[in-house]
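In: Fold the following and give me the result.
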Amino acid sequence: YWPPQYTIMDGDTLKPLKVVSTRGVTVDGDYHPEPRVASIVSSFIKPEWVVNVKETGQILLVDYTNIENLKTTTIGSAKFLHDGGWDASKRYFLVAANASNKIAAVDTKTGKLAALVDVAKIPHPGRGANFTHPKFGPVWATGHLGADVVTLISTPSEEKKNAKFKEYNWKVVQEVKHVPGNLFVKTHPKSKHLWADSAQNPDKDIAESVTVWDMADLSKPKVMLNVAKDSGLPPTKAVKRAVHPEYSADGKEVWISLWGGKTDQSAIVVYDDETLKVKKVITYPKMITPTGKFN
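Out: This is a model prediction of the structure:
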């Protein structure tokens, strides 16, 4: 987050090649001395990075073909930009503006803002989740820290079979009932399930649990799994927060982090996505509050 800059490095040696300050003017026209860089992703279409600057609400498309003569496209969106993920086509990057309760979608093909979608309080998608809704076609999902819903936004598709869903594009098509305090939502192309944590919920049982929906029927959760109890770890006074469900590459398993208290054991609890039963509980003394898991 600090200092307010991003650094371009050599991919092999990690030697810094160029440092670029992010100090500047916000989307509201005010100067900000220390705007933080929230997330950086690489375009699938062009030799560009998508750099999201938190306090300014500016999305930067940085063309890295000529680092000495750097070309940057600045796209105004909303404050405060945080984390986000790609739609199913990998053309659009959707990022949360969590102080504005909006999702900004940038079109990396045209280099323009595709949409600014109003959503519920404090969106926190992580990378979000893409799946095909039975009624609305391709959608991207985000949870919320401050609202009791998972929001589904229709995303464009160039496939002919999805042309009938065009009228819904960049609209909130459904708000799936959940609980506040969500950090991450996940699914997998080979799975029928949508998973969401609630790690920041003030209720102990809810914070220690995750919710699973069958995507064929999102009207109600299929089940809420108490990860803390399923872990088999001894009960503690501290809340064991269940966070960041992540699929294995083949979509057969879901790995969930379990934050122990300061002096308590943490764990990673592995579920079978088909049966929703625990397959393995991973513990290690030096594994303290594990969070993100990636493959």
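In: going forward, measure contacts and count neighbours with C-alpha atoms only.
Out: OK.
In: Would you map the strands across the stretch 51-200 of the chain?
Out: Listed in chain order, the strands of the stretch 51-200 of the chain (DSSP state E, counting those that start in this stretch) span 58-63, 71-76, 81-86, 92-97, 102-107, 112-118, 129-133, 137-142, 149-154, 172-177, 185-186, 193-197.
In: Output those strands in a markdown table; the columns should cover distance to residue 207 and mean neighbour count.
Out: Compiled in a markdown table, those are given as follows (distance: least, Cα to Cα, whole Å; neighbours: other Cα atoms under 10 Å):
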| stretch | distance to residue 207 | mean neighbour count |
| --- | --- | --- |
| strand 58-63 | 33 | 23 |
| strand 71-76 | 35 | 16 |
| strand 81-86 | 21 | 24 |
| strand 92-97 | 22 | 28 |
| strand 102-107 | 25 | 24 |
| strand 112-118 | 26 | 17 |
| strand 129-133 | 21 | 21 |
| strand 137-142 | 18 | 26 |
| strand 149-154 | 15 | 24 |
| strand 172-177 | 16 | 18 |
| strand 185-186 | 14 | 27 |
| strand 193-197 | 8 | 25 |
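In: Next, the second sequence, to be compared with the first:
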Amino acid sequence: MRRWLLLLLFGLSVVATSYPQEVGEGQLLYQTHCASCHGEDRAGKVAPPLFSLFLKRYSEKKLFNIIKNGLPASQMPAFSHLSEKEIKQIITYIKKPANISWDIDKIKKSITLNSDKKGKDLKIRDIKNIVAVVERGKNKVWIMEGLQILDKFDFKNVHGGLKFSPSGWSVYVPSRDGWIGRYDIDKGRFYGKVRACVYLRNISLDRTGKYILVSCWLPEGIVVLDGETFSPVRYIKQDGLISAIYELYSEDKAVFSFKNRPVIGFLDTKNFKISYLKIKEPYEDFFIDPFERFIIGTSRKGTVLSVYDIRKEKEVFNYPIEGMPHLASATYWYRDGKFYFATPHMIMPYVTVWQMYNWKFVKKVNTEGNGFFVRTHPSTPYLWTDNGKDKVILIDKTDYSVKSIETFKGKRVIHTEFSGDGKYAYVSLYNRDGNLLIYDSITLDLLKNIPASIPIGKYNIINKSRKYAPVLLGREVFLKKCWGCHHETQEAFAPSFRWIVNRRDRSTIVAHILNPEGMYKALGYSRNAMPQLNLSEWELEAVVSYMMEFKDAQNN
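Out: Sure, this is the predicted structure:
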């Protein structure tokens, strides 16, 4: 394997007004007020690194305002108690040059495996209902099922989103400072960890689960690790800061964009070759639609939400916006023959709703505060979102009316996630003396209140793994179009989905749905009893994906 060594030299010049005394005083202030989030060496922990590479786009006036007043819809607090002189001393220090190095040998030396460690039986009832909870204040990750905490393990500075293996039995945990850990749910133990880089943006797994794909800012590039041994497989240098990398479930590829380059990268996860396509402006944030045909993106500086057709290799829709959408937290659903997504906006007190495929803006829904996340599930009639305050905001998916759930006065609601079956809604109160609240997603009753210190993300394989996105939508199509005759596992007026998918291949199922009159004889029926459904391309893909979930393991 080719050895790589990259020495990063940041901030080759210091502001002309800087003096050693100011740097020294600024360093003391930084260690007191900033290091717990941005790291003692400024390389980032739960907040970004503070090197000139990341600061050069900000004027001194802008940096002063951020420190003084904080950043809305983020985890950056205000330091209004600091004097003008103290803030300027901190700015002088963080613009000071810094040397950071990382290489393959350091990755190898960082590997720690606990493969011989004895675990415990977590007595899992359904892996699809497991929820991993990040408790940032205590550097813990919980493994939960239903209302119960089954285990906890230590992991610092979690950032970028946990990822489940394809089976769901292992969960990979990334940290802002480049560490990746793995917990094996089936063995009830923490498997091990590795440090891929100095500063990490996010991780993904290829669709087989063989490789961990790590997008890094220090050094700039993609690190590919073996998912079992954690050994480095490939380092792919990139010229720019990667926004995020996401796997595709439909082919052996991963997609990534840059915060500072107007291109989209497509990584072949078999040979690790990359192809690039130009776009009009950088996608600082994006998501891939549930059927992996489109990329929906925007930038913090941009004023447009755009949709890029992957197959046609061109933009097919754009729309003016105010406030950068937080597209990584976008959620989607199906209603009355149409597919929709909703997204919150940075520093704006609303959620916007959009129609997919026949792309159009639908509505701006006022939430009376700056939110950060929005989630839904087929089991709930609502979009669950936050607005920086102490209430859960519920938006009706039918008429977009708004109501709220009271929590605890003065607390900050952030991030809802659901169990795989949608029965439970897990809501964080993002405070040092915070809570994890578990609601019945239908009745909205509070079922359990668990004290937690700064609980943040919750992760479930059904709701966070890309391959299940069309399955969830397919459940909604089924309830609208198929439920009158078919049930999932029991025969009704027509055969169950389980019976069908275990006796017919996917192409035959699709052909029968599209042309029941032309297929009934080939299937051995004396007459046709199935109506012509006239499903759209997307409805068909969704409902067949849902049907295939009932295929027995031996027939997969």
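In: Got a TM-score for the pair?
Out: Remark: TM-score between the superposed chains equals 0.74 [TM-score structural alignment, normalised by the length of structure 1]; 244 aligned residues with a Cα RMSD of 2.3 Å.
In: re earlier: out of the strands of the stretch 51-200 of structure 1, which gets nearest to residue 273 of structure 1?
Out: Smallest distance to residue 273 of structure 1 across those (Cα to Cα): 7.6 Å, for strand 193-197.
In: Can you check which part of structure 2 that closest one sits on?
Out: Aligned using TM-score structural alignment, strand 193-197 of structure 1 spans residues 382-386 in structure 2.
In: circling back: out of the strands of the stretch 51-200 of structure 1, which gets nearest to residue 261 of structure 1?
Out: Nearest of those (Cα to Cα): strand 193-197, 17.9 Å.
In: That closest one vs structure 2 - mean distance after superposition?
Out: Averaged over the aligned pairs, strand 193-197 of structure 1 sits 1.0 Å from structure 2 after superposition, using mean Cα distance after the TM-score superposition for structure 1.
In: Go through the next helix or strand after that strand and flag the buried ones.
Out: Later in the chain than strand 193-197 of structure 1, the nearest helix or strand by DSSP states H and E is helix 204-207. Judged by neighbour count (16 or more other Cα atoms under 10 Å), helix 204-207 of structure 1 contains these buried residues: 205-207.
In: What is the neighbour count of residue 14 of structure 1?
Out: Residue 14 of structure 1: 9 surrounding residues under other Cα atoms under 10 Å.
In: Map it across to structure 2 for me.
Out: Matched to structure 2 by TM-score structural alignment, residue 14 of structure 1 sits across from residue 230.
In: Let me know the secondary structure of its match.
Out: The three-state label given to residue 230 of structure 2 by DSSP: H, G, I helix; E, B strand; the rest coil is coil.
In: can you give me the helices in the stretch 51-200 of structure 2?
Out: Remark: helices assigned in the stretch 51-200 of structure 2 by DSSP state H, counting those that start in this stretch are 52-55, 60-69, 84-94, 104-110.
In: Can you tell me which of the ones you listed is most buried?
Out: Most buried of the helices of the stretch 51-200 of structure 2, by mean neighbour count (mean count of other Cα atoms under 10 Å): helix 84-94, with a mean of 21.
In: just checking, what packs against that one?
Out: helix 20-33, helix 60-69 (3 or more Cα pairs under 8 Å, 6 or more residues apart in numbering; DSSP states H and E).
In: In terms of secondary structure, what does the shortest one contact?
Out: This points to helix 60-69 of structure 2. Judged by 3+ Cα pairs under 8 Å, 6+ apart, helix 60-69 of structure 2 is in contact with helix 84-94.
In: re the thing from before, JSON lines please, covering the helices of the stretch 51-200 of structure 2 and showing distance to residue 181 of structure 2.
Out: Below are the helices of the stretch 51-200 of structure 2 laid out as JSON lines (distance: least, Cα to Cα, whole Å):
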{"stretch": "helix 52-55", "distance to residue 181 of structure 2": "26"}
{"stretch": "helix 60-69", "distance to residue 181 of structure 2": "32"}
{"stretch": "helix 84-94", "distance to residue 181 of structure 2": "30"}
{"stretch": "helix 104-110", "distance to residue 181 of structure 2": "11"}
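In: Looking at the ones you listed, which is nearest to residue 259 of structure 2?
Out: Checking those against residue 259 of structure 2 by Cα to Cα gives helix 52-55 as the closest, at 10.8 Å.
In: For the stretch 401-550 of structure 2, which segments count as strands?
Out: 402-406, 413-418, 424-429, 434-440, 446-452, 455-459.
In: Residue 271 of structure 2: which of those strands is closest?
Out: Closest approach to residue 271 of structure 2 among the strands of the stretch 401-550 of structure 2 (Cα to Cα): strand 455-459, 29.9 Å.
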